[in-house]
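Here is my input, please return the structure:
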Amino acid sequence: MQQGPPPPPPGADPQLWSWFTAVDTDRSGQLTVDELQRALVNGDWSPFNIETVRMMVNMFDADNTGTIDFNEFAGLWRYIEDWKRCFQAFDADGSGSIDAKEMHNALRTFGYNLSDRFVSILIQKFDKYGTGTGKGDVTFDNFVQACVNVKTLTDSFRAYDTDGDGWIQINYENFLELVIRQQA
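Predicted structure coming up:
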């Protein structure tokens, strides 16, 4: 006899609990990266980039289990909703994706004064359709990943930029440490 989903925890948002239990296909009470990826879609109905999903799980996995429980999921959901509003605000043409001009505007608004050349490289890196198509735009999931990467790398850089002049000098191992910590 198949059981229905367990009742929501006290004080839980019933809609959010319903989504959580629908995504928790193995009924473990924990969401894996794969379960979460199957639940998240972009505006064009494409699944979220698995790297973006991993990054978000790592950010919200407070107990370091490699999965997220309902409380962690609630925090993650708020985070996604905040990013969705942000994405929609910068998608000036309403296309459902962010082009180079919109990305430049978003990054400038976030306090990053980056060159057109760098923004072009960022768009190429996070354009899921690939750099060969000339499309040159970024879907919601990749926009989140790009912005979080810029912030994380900037924070890492600033840890070495002790005088705040925008220049650092580091040895090879310090550079590797900076990059590896960012990727963890």
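
Could you use CA atoms for every contact and neighbour count after this?
Noted.

Show me where this protein has its strands.
98-99, 137-138 (DSSP state E).

Here is a second sequence; please produce its structure as well for comparison:
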Amino acid sequence: MSNGGDYNPPQNTQVSPQAQQWFAMVDRDRSGKINSEELQSALINGRGQKFSDNACKCMINMFDDHASGTIDIYEFEKIYNYINQWLQVFKTYDQDGSGHIKEGELTQAFTQMGFALSPEFINSLVKKIDPNNKEVSVDQFIVLCVQLQCLTEEFRQRDTQQNGTITISYEDWLEIAIRNHII
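I've put the predicted structure just below:
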């Protein structure tokens, strides 16, 4: 894979050569920063389509240490590694190699990841994502997993008695939803 241009990362960097190559290809304006549009142009899901705008914004926000709406090469390497880890997880559950996970495969994935979600809840997630085919692409899978992890952590912090129940005000709930890019 060529480096896509003449970008030279800072010397004495710990960034892997693969991440450096991808960063150089994605940083089309050579600013040394990548925004969600640039990231989106580089990522393809299992259906041969670009990752959704929502997935790219979600990942940029997760790794944007300076809240600038962009990521530098070091933050990009974190995303690069993160995506590769989720791709491996996705491939584990995409049992038929179709490039998407069906409802049953998603149920198995969530169960094995430790999420005790009802079949009705998973069905409603899948219907919301893909009402016609009831399938989840890799970018949608990543967004779902990230949102589940974030919301679960928010819940655990408030479940002080560890009984699976919390009491929360409406505004606190809205704050959680906004912070986790649900709304």
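
where does the TM-score land?
Once the chains are laid over each other, their TM-score by TM-score structural alignment, normalised by the length of structure 2 reads 0.89; 176 aligned residues with a CA RMSD of 1.6 Å.

one step back: mind putting the strands of structure 1 into JSON lines with distance to residue 23 of structure 1 and mean neighbour count?
Output for the strands of structure 1, formatted as JSON lines (distance: least, CA to CA, whole Å; neighbours: other CA atoms under 10 Å):
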{"stretch": "strand 98-99", "distance to residue 23 of structure 1": "28", "mean neighbour count": "24"}
{"stretch": "strand 137-138", "distance to residue 23 of structure 1": "26", "mean neighbour count": "26"}
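
Figure out which of these is closest to residue 44 of structure 1.
Residue 44 of structure 1 sits nearest to strand 137-138 of all those, at 11.5 Å, using CA to CA.

For that closest one, give me the average deviation versus structure 2.
With mean CA distance after the TM-score superposition for structure 1, strand 137-138 of structure 1 departs from structure 2 by a mean of 0.4 Å once superposed.

quick one: the residue sitting furthest away from the middle of structure 2 from residue 114 of structure 2, how far?
In structure 2, counting by CA atoms, centre = their mean, residue 161 sits farthest out from the average C-alpha position, at 30.1 Å. To residue 114 of structure 2, residue 161 of structure 2 is 20 Å away according to CA to CA, to the nearest Å.

again, but for residue 29 of structure 2
Residue 29 of structure 2 is 42 Å from residue 114 of structure 2, by CA to CA.

now residue 168 of structure 2
24 Å.

on that earlier part again, would a markdown table of the strands of structure 1 with distance to residue 85 of structure 1 be doable?
Below are those laid out as a markdown table (distance: least, CA to CA, whole Å):
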| stretch | distance to residue 85 of structure 1 |
| --- | --- |
| strand 98-99 | 13 |
| strand 137-138 | 16 |
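
Go through the ones you listed and name the closest to residue 70 of structure 1.
Ranking the strands of structure 1 by proximity to residue 70 of structure 1 (CA to CA) places strand 137-138 first, at 29.3 Å.

List of residues touching the closest one?
97-100, 123, 126-128 (CA atoms under 8 Å, 6 or more residues apart in numbering).

Report the two of those separated the most.
100 and 128 (13.9 Å).

With neighbour numbers in mind, choose between these two.
residue 100 (20 against 16; other CA atoms under 10 Å).
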